[in-house]
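Got a predicted model here, sequence first, then my questions.
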Amino acid sequence: MLAAVSTPSFRPSSQATAASRDRDDACPGALRLHTADDGALARIRIPGGVLRVDQAQALGRAARDLGDGELHLTSRGNVQLRGLESGCGAELAQRLSNAGLLPSWRHERVRNVVASPLSGLDGRGFVDVQPWLRELDALVCASEAAARLSGRFLFALDDGRGDVATLGADVTVRAAPGGGAWLRVGASDAVVSVRFEEAPRAALLAAEVFLEAADGRAWRMSELTGQTSVLVSETVRRLQAAEPTATPAWRVTAEPPSGPVTAANGTTSLSVLAPLGRLTAPQWSELTASAVHELRLTPWRGVILPTAPTSRLSHLAAAGLITDPASPWAGVGACIGRPGCAKSHADVRADAATALGPTGGLPVYWSGCERRCGRPRGDHVDVVAEQGGGHQVSVVRDGLAQAMPRNPSQLAATVAAARTQDHSHDQ
């Protein structure tokens, strides 16, 4: 257990700066709906993307009865319901509460946790992080301080394979070989070693330290410029842990491929992707019918069906889900675009469909405007619709963007070239 240390709030360095936030975080939730051009929008947090079958069925009924019938997966493994009727907020909240999807109404927007979706299923990680996930969610919901976190603050629980550790979370816990875990605060170059059973509490404590340092001025760790080392040191002091060490060299694993996933003991799970993260009512029904006991939504807008039989793959493919890693839809994402968003300059989902090409290479993300809502972390091709028409195509590597030559009549070819060409040294 972590040592109980009672300390007053610490004062951050006078040389550190934070973004000035003169308004409340307007990130939508299940109780705070957002008004879009296609109706109200609800964003329902699903920690680790884990849904029991009955919970998934409840979400499907809510989408059908109150909205446009579709479910939209986010880059954090959450679910958005769109086209909701005006005044349906109370009924939606009651439905979600009855399904166990609102364990704490005060914390519903801050239950942002991504976790290795294949953990415990394929034998590739060091540990099964599902116990961490359940404990961290319970700790967050029980913390008075955590209720003040922004709806944008993110926890990541990585089983050691290196998939969600690369998603830019504010607090990352990664399983270490031989037992134990590494805690990383923001994008710090150092990690704190903690015992396996201490990891969830250590993650929450790091978030609480952030809240004290931010004092309402920042929503994400990255906004506390110059304070990373201070946050790490204070977290270490309260944990009574050893001094932080340099980030160890660790492997990085890409998103789960589509198709069957077989463990060493022969147990098979299924991995599918939703084209552009959009699931129609029939597709969602097919997923819930194929699930054995739960579904796991991934940060790559996919769904894992633990221990589901391979015979269900043909049914899922027939419903229009991506079951083949060679599908041209693999690695293609987009924001909602027109007509759902008033700020969008184009119907980027239709644009993405017309520009599908050979699979492989960098993922590509289509944005309807410069806000780039939902864009992925890491290297990717960035396609942004411009006011007045046209698209800007750029290759993003190591956080740096390089624009491709403009050729409006050859947009599909430009995107395909950007995905496959090596621009890593062209600066």
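Cool, the structure landed. Keep in mind that this is a model prediction, so the values were computed, not measured.

Only C-alpha atoms from now on, for both contacts and neighbour counts.
Fine.

Chain neighbours aside, what residue packs nearest to the most centrally placed residue in the chain?
What sits nearest the mean C-alpha location of the chain, by CA atoms, centre = their mean, is residue 76, with 1.6 Å. What sits nearest to residue 76 in space, not counting adjacent residues and going by CA to CA, 6 or more residues apart in numbering, is residue 299, at 4.6 Å.

Below is structure B, check it against A:
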Amino acid sequence: MPPTPDATAPGAAVPDRGHADACPGALRLHTADDGGLARVRLPGGLLTDRQALALAEAAEALGDGELETTSRGNVQLRGLAPDCGAELADRLRAVGLLPSDTHERVRNIVASPLAGLDAAGTADVQAWVRELDARLCANDWAAGLSGKFLFALDDGRGDVAALDADVTLIAAPRGPALLRLGRGDHGHPVEAGQEVTAVLDAARAFLDALRGAGRAAWHLREVPELLPAGTVPLPGFAGTAVAAPIGALPGGLSVGLRFGRASGAQWRALVAASAGELRLTPWRGAVLPGAPADRLPALAAAGFRTEPGSAWERASACTGLPGCAKSLADVRADAARALDGGASAPRGGGLPVHWSGCERRCGHPAGQWVDVLATGQGYRVTVNGPAATAGTPAGVPVDVTNEEMAAAVVEARRTTK
């Protein structure tokens, strides 16, 4: 059975988790229809060339030969044999991708992938990432966090502040950084130099409050009454997700992966084009700091998205058939046909769109998004999320055949955010 998805549907009752989450890790493999699945946490999405090559080699030697990026900038290996766990762990340890056996599933940290590459941000979030990761692994109490608990470190541009993290740290151009707990539009000011300490204190307070209340929960947003609300209004960007642009950037290159999947050969092409570092993004792409623009044609030839404005911008899908037995369709194949054959994105990109094979909607975006749900006879297209209501055209489900799906998706993506 796949791990329970993170999100709670709008309007649904908040769950009281009576059991530990089954979120996979590098040591705890999930059994899927296509074999074992391992999820390797990459705080901030950061990879050296050596680490990226080691992942490609592991996928080819132990799995199906491909790597899959996630909406948290982590990476998954699929098609693993049941007895390969020890060898996979050894390979990861050898390149520094498994610094702690006891804490490996709680190293869920997203960070602004363009930090330091342009003038849009105001903080060195990469330093925050490294400090937070090291201190998480060094504290015994942190192992009690769910494998779904998420930290977000935003350099002030607003790109990861809208990802519904449990604890979000947002840099400010003037004044202290702001700490947001769960969802909401207010934060707590943080003293300079104490940013990571404040993040860790919030996570520990959440665990302590759960114990005091005799509850079990995976996310801070499930029990917001246990921690104090913020006092300072957050910047206006805090509710709008902003994906990293595709193509040549002021400080490097940015490319997209179709549904986050890449073969070992494609990963080697990324390494060949890089300047020594890769940053996987929460939008299933990769940023190559310092890489020159003349390397884009080789990346395009390798199958990466290198130009903005295509229908594939902010398009995602769950695993679907044949990898997941719960799915009612091969959603990735159906989605690819729609995106390649007419489901063009409207000017400005429009809303994110996500194809799901069942009601679990694994991996769907945060905020408002176009929900394309397999029904067994076709798909149901709805604009989902906090701005969608059942009394408006955007919030009314539309049942379509596979042939009608592309046009319905285009129309839904035009919905104003």
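The structure has been received and is ready for your questions. The model shown is predicted, which means the values in this text are computed figures rather than measured ones.

Can you give me the TM-score here?
Once superposed, the chains reach a TM-score of 0.90 (TM-score structural alignment, normalised by the length of structure 2), with 388 aligned residues with a CA RMSD of 1.6 Å.

Where does the residue nearest to the centre of structure 1 fall, secondary structure wise?
Using DSSP states H and E, no element contains residue 76 of structure 1; it sits outside every helix and strand.

Quick check: the aligned residue for it in structure 2?
Using TM-score structural alignment as the criterion, residue 76 of structure 1 maps onto residue 72 of structure 2.

Quick check: that match touching residue 281?
Yes. Between residue 72 of structure 2 and residue 281 there is a contact at 7.3 Å, judged by CA atoms under 8 Å.

hey, what's in contact with both of the two?
Here residue 72 of structure 2 and residue 281 share the contacting residues residue 45, scored by CA atoms under 8 Å, 6 or more residues apart in numbering.

Can you show me the helices along the stretch 1-150 of structure 1?
Under the criterion DSSP state H, counting those that start in this stretch, the stretch 1-150 of structure 1 contains helices at 53-66, 89-98, 130-142.

For those, give me JSON lines that also has mean neighbour count and distance to residue 329 of structure 1.
Converted to JSON lines, the helices of the stretch 1-150 of structure 1 look like this (neighbours: other CA atoms under 10 Å; distance: least, CA to CA, whole Å):
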{"stretch": "helix 53-66", "mean neighbour count": "19", "distance to residue 329 of structure 1": "24"}
{"stretch": "helix 89-98", "mean neighbour count": "15", "distance to residue 329 of structure 1": "31"}
{"stretch": "helix 130-142", "mean neighbour count": "18", "distance to residue 329 of structure 1": "29"}
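
With distance to residue 382 of structure 1 added, can I get those in JSON lines?
Formatted as JSON lines, the helices of the stretch 1-150 of structure 1 follow (distance: least, CA to CA, whole Å):
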{"stretch": "helix 53-66", "distance to residue 382 of structure 1": "30"}
{"stretch": "helix 89-98", "distance to residue 382 of structure 1": "35"}
{"stretch": "helix 130-142", "distance to residue 382 of structure 1": "32"}
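
Which among these is found nearest to residue 255 of structure 1?
helix 130-142 (17.8 Å; CA to CA).

which helices and strands does the closest one pack with?
helix 199-214 (3 or more CA pairs under 8 Å, 6 or more residues apart in numbering; DSSP states H and E).

What angle do helix 130-142 and the helix it packs on make with each other?
Using axes from the mean of the first three to the mean of the last three CA atoms, to 10 degrees, the direction of helix 199-214 of structure 1 lies 40 degrees away from that of helix 130-142.

so helix 199-214 of structure 1 aligns onto which residues of structure 2?
Using TM-score structural alignment, helix 199-214 of structure 1 pairs with 195-210 in structure 2.
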